[in-house]
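> pasting a predicted model and its sequence here:
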Amino acid sequence: MGELTFVDVCSGAGGLALGLEQAGFAPRLLLDEDAQTVTTLKSNRPEWNVLHTDLLDFDPQDHTESHDVDLLAAGLPRVKSSATAGRVDSGVEERLLEATVYLAHAIRPRAVLIENVPELFRSDDHLAFRDFAHKELDHLGYELVWLVVDAVDFGVPQRRKHGIMVALERASAGRFRAPEPTVAEPTTVGAALGPSMGVRGWPDAARWAAQADQPAPTLVGGSKNRGGADLGPTRAKQKWATMGVNAHTVADRVPGPDFVWNPDLGRDHMVKLTVEQAALIQGFPPEWRIEGLKTARYRQVGHATPPPVAAALGRAIAEALNGDPAVPAAG
């Protein structure tokens, strides 16, 4: 069998697409409605076919390269709980979920991958979508698998749970196995960021890294409608503070040789992460460039699917599509 191919919708900064590429898939088409993320994608992979459009406006009949692919992938904007359902933009995320399922109707990939929050696949708030997806995709001949994975199990220095839906044609569905963890021990923030903290000659980089001896809490990208970049809600900020990190803002650059790190003296004496370091916490390789101004760049990072998670899922899907039929379990 030749190279596996995919279409990626709501591509963002490219975390899902990059991971799938690492798993051996070749992109036929990526699309996103945000001009800045499209710039990021084209900057890193000029050869990728990237379309600047909203998924809700996308017509696959105008883009035949999206047809006859092995995988339709979607790292969609995070759905909200019922507690926030009354906001102005309520329902946008749900419409994008439905649009992804309808796109599967149109292009008929051999597999569909949707990544979102765990609550989408286990909360009663989203039972209507699960019923819709099952009905529509079962009718097309797919079998669905719902699972939750944690990015920390795949070498990402961050505890970040993902709700995953995988739909496979019935001929392949029995061969799918959820990806197993790829690391025996979590990667810590200090291990991931220690070298970068010292590039400007900060003498306390190693001492700070030793204290940052745990994975990060989940990075949160935030909304375009709210203020500047920070690393997450109150509880996450408190967790960052135990590692000597000021999570209330994002830095323009790492500490220099004169920076005094003393968390007991308050935020001003804690380190701040840069956008590039946040990208490392998300599992992006150092060479992956995030384009735009600082806040927009951070939001791209915070909203991304960690590439190592996408790679693990991609390998599991590839094995199901390419592998021999599963042997029934004994007994």
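Noted; the coordinates are in hand.
> please count neighbours and contacts with C-alpha atoms only from this point.
Noted.
> contacting residues for residue 214?
By C-alpha atoms under 8 Å, 6 or more residues apart in numbering, residue 214 lies in contact with 157, 186-190.
> pasting the second one now:
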Amino acid sequence: MRCTAKRPTVLSLFTGAGGLDLGLETAGFETRLCVEIDDEARATIRRNRPEWKLATPGDIHQHAPGDLLALSGLDEGELDLLAGGPPCQPFSKSGYWLAGDSKRLGDPRAATLDAYLRVVEAALPRAMLLENVRGLTFDGKDEGFRLLEQGLERINRRKKTNYQVTVLHLNAACYGVPQLRDRVFIIASRAGTIFEMPAATHGDSEGFEPYRTAWDAIGDLDVANWPDELAPTGKWAKLLPSIPEGQNYLWHTPGGGGEPLFGWRTRFWSFLLKLAKDRPSWTIQAEPGPATGPFHWRSRLLSVRELCRLQTFPDDYVIEGDRRSAQRQLGNAVPCALAELLGLEIQRQILGSADVRMELQLLPARRASCPPPQRRGRVPKEYLALRGKHRPHPGTGLGPGALRREREHDLVG
């Protein structure tokens, strides 16, 4: 049951399926307004949290920042927390892999950073929380982060505030989430309070709780038969059973343990990547190709309910849309339990709340009797023709794609 007492308020930008907001809600926040452009994500919010007001239209660029504050029922300076994750594709590492780099601030989606800052200036929240991929702060490619810093400096000068940025690089698994998921969280306090990074609680080292595992999260959903929609498709589908739990295509490279079918590091990391029962899940992808994992240890796609579990969404939460839409919504979400942690810490460190609990309510319980790994299958004959000597990837900037782009650049120049 959700608390009905007066709670700290949050205005949510780029809400998506609501992962960040569900965690903040569990931490005690009241969501006053959600701004989300995707129709199916909006349907998910209406289905599960009809009390969360949705801005209409959902495009943040069609609203004056002051209007969003008014829709939330608050005046300047009354909002406790502005939270949101602007689209991460302009700063995603996958953009570098596919294209050698990404457009970053040249990508139209990066304009959402400016939109976020305009709402900060209109609302002047006591705290702000911004989530993104680690690429936002990559050395030498941190234009987006510098834009945020400079924007907050201008707001401080104009509004006599003291927003000071803390950058947190967090892996969700280190806090009990059953998924290895690295993300950047940028937190700032209007009063200049420096936010301290929460201490990791889970890991392999002495003094830490063991990681929560994929088996902890989805072991009770493990069945030998599954719907046809979860069967893998594409050129490499039949090769998947020959890869051990927790491994990827590198198993089938020289020295990998399988057949020499590929060159070392000639494919992206998530190619034919599988879960291991006794480890946290690999990062859930938003728009995977047919050979992109993580796949279930039974060599199938993960179900929507399994994806929800690995992202620590509550079991009664329903994702609207078809499976592809659900994958996108969940792959773009913040793990709810990680958001719960940050919500509790923001209350304790910035909002000055007393008696803030330390334990997280959204983590999966530990599950006993983890079975041994699935038995590995043979490589089908159709792939054996690939056996041979394969050159490894030559290194960053030296692959065929990078060299092709360099030639094209020289021709244009």
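It's in. If you're wondering where the values come from, they're calculated on a predicted model, not measured in any experiment.
> can I get the contacts of residue 214 of structure 1 in CSV including secondary structure?
Formatted as CSV, the contacts of residue 214 of structure 1 follow (DSSP: H, G, I helix; E, B strand; the rest coil):
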residue, secondary structure
157, coil
186, coil
187, coil
188, coil
189, helix
190, helix
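> biggest separation within these, which pair?
Taking C-alpha to C-alpha as the measure, these span a maximum distance of 11.5 Å, between 186 and 190.
> compare the two (neighbour count), which wins?
residue 190 (24 against 19; other C-alpha atoms under 10 Å).
> all strands for structure 1, in order.
4-9, 25-32, 50-52, 71-75, 111-116, 142-150, 161-169 (DSSP state E).
> where in structure 2 does the fifth one fall?
The alignment of strand 111-116 of structure 1 onto structure 2 (TM-score structural alignment) covers residues 127-132.
> average offset between that stretch and structure 1?
Here the mean offset of stretch 127-132 of structure 2 against structure 1 after fitting is 0.5 Å, by mean C-alpha distance after the TM-score superposition for structure 1.
> in that stretch, what's buried?
127-132 (16 or more other C-alpha atoms under 10 Å).
> what is the nearest of the residues you listed to residue 17 of structure 2?
residue 131 (14.4 Å).
> looking at the strands of structure 1, spot the one closest to residue 43 of structure 1.
Nearest of the strands of structure 1 (C-alpha to C-alpha): strand 50-52, 10.9 Å.
> now do that closest one: distance to the chain's middle.
In terms of C-alpha atoms, centre = their mean, to the nearest Å, the centre of strand 50-52 of structure 1 is set 19 Å apart from its chain centre.
> can you give me the helices in the stretch 251-400 of structure 2?
Under the criterion DSSP state H, counting those that start in this stretch, the stretch 251-400 of structure 2 contains helices at 304-310, 323-331, 336-349, 381-384, 400-412.
> out of the ones you listed, which gets nearest to residue 116 of structure 2?
helix 336-349 (18.5 Å).
> next, the mean deviation of the closest one compared to structure 1.
Per aligned residue, helix 336-349 of structure 2 averages 1.0 Å (mean C-alpha distance after the TM-score superposition for structure 1).
> what does that helix correspond to over in structure 1?
Against structure 1, helix 336-349 of structure 2 falls on residues 307-320 (TM-score structural alignment).
> which residue ranges of the stretch 1-150 of structure 1 form helices?
15-22, 35-44, 92-107, 127-139.
> what residues sit buried inside the longest one?
What that stands for is helix 92-107 of structure 1. 94, 96-97, 99-101, 103-104, 107.
> repeat for the last one
Applying a neighbour-count criterion of 16+ other C-alpha under 10 Å, one finds 129-130, 133-134, 136-138 buried in helix 127-139 of structure 1.
> is it possible to export these to CSV including distance to residue 84 of structure 1?
What follows is those, written out as CSV (distance: C-alpha to C-alpha, whole Å):
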residue, distance to residue 84 of structure 1
129, 17
130, 20
133, 23
134, 25
136, 27
137, 28
138, 31
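> quick one: contacts for the nearest residue to residue 142 of structure 2 once chain neighbours are set aside?
With C-alpha to C-alpha, 6 or more residues apart in numbering as the criterion, residue 142 of structure 2 has its nearest non-adjacent residue at 5.7 Å, and that residue is residue 136. Neighbouring residues of residue 136 of structure 2 by C-alpha under 8 Å, 6+ apart: 91-92, 142-145, 184.
> what's the answer for residue 182 of structure 2, then?
Here residue 182 of structure 2 is in contact with 133-134, 169-172 (criterion: C-alpha under 8 Å, 6+ apart).
> if we go to 6 Å?
170-171 (C-alpha atoms under 6 Å, 6 or more residues apart in numbering).
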